[in-house]
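Participant: turn this into a structure:
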Amino acid sequence: MRQAIEITSLQEAEDAIAGENVLLMYLSKENCSVCHALLPKIQDMMEAFPAIKFYQGDVGKIQEIAGQFSIFTVPGLLLYAEGREVLREARFVRVEELNEKLEKINAMYLAE
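Facilitator: This next block holds a predicted model:
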C-alpha cells in the first residue's frame, strides 16, 4: 500500500503541480465514508505507478483548495501532467477504469 504525500496548504499543492512531471492528487474530507473506503484501493493501485507522484489533501482543513481546484464533492482525484490537469474523477470512482487511464498517461508522459 503506497502512502500519499500529505498536502497541508494550497501553496504546497500548487508547488507540487508546478514541480512534478506527473502527479495524482487525492482530495478528501475527514468525515467522508466514501473517501475512507476508496483511499486504500487507490493506495494499492498506485503501487503499480511509482513514477507518478501521489499526494493527498483534506479539503476540510485546507478550504481554499476546494475553491482553487473546483472541488464540489469528495473524494476528488486530479491527475496533472506537465502542469496541466489531464484527468478528473469525483465521488464514485471506478478503480479499474482509473487504472487503465493511469496506464495510458504513464506510457505517454513517463515512458523511457
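Participant: switch to C-alpha atoms for all contacts and neighbour counts from now on
Facilitator: Noted.
Participant: where does the most centrally placed residue in the chain fall, secondary structure wise?
Facilitator: Nearest residue to the geometric centre of the chain (Cα atoms, centre = their mean): M25, 2.1 Å. Using DSSP states H and E, M25 sits within strand 22-28.
Participant: what about that strand, distance to the chain center?
Facilitator: How far strand 22-28 lies from its chain's middle: 1 Å, per Cα atoms, centre = their mean, to the nearest Å.
Participant: and for stretch 38-51?
Facilitator: For stretch 38-51, the distance to the chain centre is 10 Å (Cα atoms, centre = their mean).
Participant: one more to put side by side:
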Amino acid sequence: MSAKNELFSIEEIEHFVHNHHLAFLYISKTNCSVCHALLPKVEEVMAEFPKIQMAFVSVDDVPNIAGHLSIFTAPVLILYVDGKEVLREARFVHIEQFKEKVEKIYFLAE
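Facilitator: Predicted structure coming up:
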C-alpha cells in the first residue's frame, strides 16, 4: 500500500465504493493528530486483507463528504461490501478489535 489511492470528489468516492467488492475508506483531516497516528496501524491491518481495496479521503479536499456520509469527527474508517456499508469506526479506534471485525467481514464476504 505504498501508492496512496486518494479520492477528491463525491463522484470518485461513489465510483470507488460501487466498483469494488470490498472497499475501504480512510477519511481524515490535515491537522488531525489522531488521524496521522492511526493511519500506519490501519494500513498494517489492511495489508493482511489483500482483496480489500483502500482509498483515502481528506475532509479538507472534499468538505461535502461530511454531509454525504454523516461524518462528525475524524478519522472515520468505513468498510463496504458490494457498495453497502458494513463497518464504521471513528475517532479512537481499538486496533485489535477493528482487526477482528474486518477479519470476520472479510471471510464472510468471500
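Participant: OK, contacts around the residue nearest to the centre of the first structure?
Facilitator: When contacts are counted by Cα atoms under 8 Å, 6 or more residues apart in numbering, M25 of the first structure touches F54, Y55, Q56, G57, G76, L77, L78, L79.
Participant: not counting its neighbours along the chain, what's nearest it?
Facilitator: Closest residue to M25 of the first structure apart from its sequence neighbours, by Cα to Cα, 6 or more residues apart in numbering: Y55 at 4.7 Å.
Participant: cool, D61 of the second structure as well?
Facilitator: F8 (6.0 Å).
Participant: now do I52 of the second structure
Facilitator: In space, I52 of the second structure is closest to L22, 4.8 Å off (Cα to Cα, 6+ apart).
Participant: my read is that that neighbour contacts L79, right?
Facilitator: Yes: the criterion here is Cα atoms under 8 Å, and L22 of the second structure meets it with L79 at 7.2 Å.
Participant: for A90 of the second structure, which non-adjacent residue is closest in space?
Facilitator: V76 (4.4 Å).
Participant: count of neighbours near the one you found?
Facilitator: V76 of the second structure: 20 surrounding residues under other Cα atoms under 10 Å.
Participant: trace it over to the first structure, please.
Facilitator: Residue correspondence to the first structure (TM-score structural alignment): V76 of the second structure is matched to G76.
Participant: return the distance of its match relative to A107 of the first structure.
Facilitator: 23 Å (Cα to Cα, to the nearest Å).
Participant: go through the first structure and flag its longest helix.
Facilitator: helix 95-110 (DSSP state H).
Participant: how about that one: buried residues?
Facilitator: L98, N99, L102, I105, N106 (16 or more other Cα atoms under 10 Å).
Participant: what segments of the first structure are helices?
Facilitator: Going by DSSP H, the first structure shows helices at 10-19, 33-46, 63-68, 95-110.
Participant: that'll do, ta.
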